[in-house]
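>>> can't give you the sequence, but here's the structure:
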């Protein structure tokens, strides 16, 4: 039995889709099963409830051979660290209690992020907690999601500008969420791996923000330039979009760490994922833009 959290989320949905053509039975934890497509609902076992509820986790992990674990963001969470660690701690208890053999969890790329790196530090703390279960464990460590560019579509369309808080001449780490999901599916299906480890996930690109804007411009066939925004502006934008002070500060701290190079080592040494940025723009961003 393979148990999947966040089956309607950006990554979890793709993990479920990737598993459905296999022989392994799939169980999902869904707060609102109605959000699952009929094709998925008919082919999986559903445990209704939240992955933040320890009782739900205890029920869902019964008989599980492997678990896919992801704590989705919540800009309204009053404590960023507790937002990650509280459900992860409950998951660890359920994993140990039911003797789950394998766990694949989404963490984050980065070195030296144990403290003062905002959302990155919280993800690292969750990864460390999960590793402490003693289960066979792989932490997927993705770079920044390419899909985050969807938030920029209005600015690109209306102003021809890509606004990011990243230093213009620094290489940015990017990954398509489909490559994260594909690696998760591969590991969940494979019962041969042992021990604990990390799997950095980054695209084959070495693009600066200005290079990203150039690719977007070429694929969308319209002028797009890059403009760096300040960390203060990043904080203000987050607050305008209903993030609370704690979450806004965590975003600022994460971005400062990224600009300081916390992705650099893993970016240089990671095995590149299949999807390049230009390919993703042609296959995903352009259709979304035109729609």
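Looks like it arrived, so ask away. Bear in mind the structure is a predicted one, so any value in this text is a computation, not a measurement. Numbers count the residues shown, from 1 in each chain.

>>> CA only for contacts and neighbour counts going forward, please
Fine.

>>> state the distance from residue 145 to residue 98.
Distance check for residue 145 against residue 98: by CA to CA, to the nearest Å, it reads 33 Å.

>>> do residue 110 as well
Remark: distance between residue 110 and residue 98 (CA to CA) = 31 Å.

>>> which of those two has more neighbours?
Using other CA atoms under 10 Å as the criterion, residue 110 and residue 98 rank with residue 110 on top: 24 against 16.

>>> adding another structure so you can compare the two:
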């Protein structure tokens, strides 16, 4: 089966492409960079070089595909993150309709069921709505939790203050996920023989508290005193703005943290928890985190 993957060879795209090629599928990987062509070919996949903002390019690439994996590539420089998601979601929806793709798996996020109060995740909520409007498509929204590698954002705090922290913490619940576990779930959905209608699948590797995260990662870094600190919203806003983050972007970060702290972000996850968690637990990720931390100090 021809399967098209968006997102190039990123954290999820590469293991997903490897998985599907290994199963014998004809895999096309979309990338905006021509420099990726040789690497994609080396995996046994076909490169399609172009922009996911170009609906006509997408439609031509999707033509004849039995399934398509769509995700919104990160763009931390977007002045309006929600508008960016809406633009790309609209591009995907148009191309899927033009090409007549029968099966779509969309990389969304936990909390995408909510229409307010989740910061950056509101974009995923909007994309789900755009795709849900497509007729005659078997559609699954994958809703992963908090990506492990986002913990790398705390390298500076760890290095300078021996702490991790946000406007949530303590015994708040974090649903953690590794990209390889997302890729495995995506591969299973893309190749499912009986997919139909609309569905949501949550993807998680582990469920831990911020206090546990700090303890496990501190042990991996040989920093047993590493603690997670819960900061007030005002301090988070001030710190982000001192780093040059625009106020409206900083506010989205605070909203996201508050939705974790209140439990709102994970409420639907708790109602529809995956029957089985992924393979990569926090302790498995810890050496990967420690290695990245050491590289960042070089």
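Here it is on my side, so go on. Just so you know, these numbers come straight off a predicted model, no measurement behind them.

>>> report the TM-score for the pair.
Once superposed, chain against chain, the TM-score is 0.90 (TM-score structural alignment, normalised by the length of structure 1); 288 aligned residues with a CA RMSD of 2.1 Å.

>>> for residue 16 of structure 2, what are its contacts?
Contacts for residue 16 of structure 2 (CA atoms under 8 Å, 6 or more residues apart in numbering) come out as 180, 183-184, 186-187.

>>> rerun at 6 Å
Counting by CA atoms under 6 Å, 6 or more residues apart in numbering, residue 16 of structure 2 makes contact with residue 183.

>>> and the helix or strand encompassing it, what's buried?
In the assignment (DSSP states H and E), residue 16 of structure 2 maps to helix 13-22. Across helix 13-22 of structure 2, burial judged by 16 or more other CA atoms under 10 Å covers 13-21.

>>> off-centre distance for it?
Centroid displacement of helix 13-22 of structure 2 relative to its chain, using CA atoms, centre = their mean, to the nearest Å, is 16 Å.

>>> swap in stretch 52-60 of structure 1?
Relative to its chain's centre, stretch 52-60 of structure 1 lies at 22 Å (CA atoms, centre = their mean).

>>> for it, buried residues please.
For stretch 52-60 of structure 1, a neighbour-count test (16+ other CA under 10 Å) marks 52, 54, 56-58, 60 as buried.

>>> quick check: the farthest pair among those?
Maximum pairwise distance among the buried residues of stretch 52-60 of structure 1 (CA to CA): 12.0 Å, between 52 and 60.

>>> contacts only, for the residue nearest the centre of structure 1.
The residue lying closest to the centre of structure 1 (CA atoms, centre = their mean) is residue 106, at 6.0 Å. For residue 106 of structure 1, the contacting residues are 70, 139-140, by CA under 6 Å, 6+ apart.

>>> what does residue 48 of structure 1 give?
Going by CA under 6 Å, 6+ apart, residue 48 of structure 1 touches 29-31.

>>> and the strands in structure 2?
2-5, 26-31, 46-49, 67-70, 103-107, 138-144, 146-147, 163-166, 174-177, 198-203, 206-208, 227-230 (DSSP state E).

>>> so which of these gets nearest residue 289 of structure 2?
Proximity to residue 289 of structure 2, assessed across the strands of structure 2 by CA to CA, is greatest for strand 146-147 (12.1 Å).

>>> now that closest one: which residue numbers in structure 1?
Mapping strand 146-147 of structure 2 onto structure 1 (TM-score structural alignment) gives residues 144-145.

>>> post-alignment, the matching stretch versus structure 2, mean distance?
With mean CA distance after the TM-score superposition for structure 1, stretch 144-145 of structure 1 departs from structure 2 by a mean of 0.8 Å once superposed.

>>> can you tell me what sits against that stretch?
Contacts for stretch 144-145 of structure 1 (CA under 6 Å, 6+ apart): 173-176.

>>> please repeat the previous calculation with a cut-off of 8 Å.
Here stretch 144-145 of structure 1 makes contact (CA under 8 Å, 6+ apart) with 173-177.

>>> ok, now how distant is the residue nearest to the centre of structure 1 from residue 165 of structure 1?
24 Å.

>>> cool, residue 290 of structure 1 as well?
Residue 290 of structure 1 sits 26 Å away from residue 165 of structure 1, going by CA to CA.

>>> if we can go back for a sec, now the strands of structure 2 in a markdown table, with distance to residue 278 of structure 2?
Shown next, in a markdown table, are the strands of structure 2 (distance: least, CA to CA, whole Å):
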| stretch | distance to residue 278 of structure 2 |
| --- | --- |
| strand 2-5 | 21 |
| strand 26-31 | 24 |
| strand 46-49 | 28 |
| strand 67-70 | 19 |
| strand 103-107 | 16 |
| strand 138-144 | 11 |
| strand 146-147 | 13 |
| strand 163-166 | 25 |
| strand 174-177 | 8 |
| strand 198-203 | 7 |
| strand 206-208 | 7 |
| strand 227-230 | 25 |
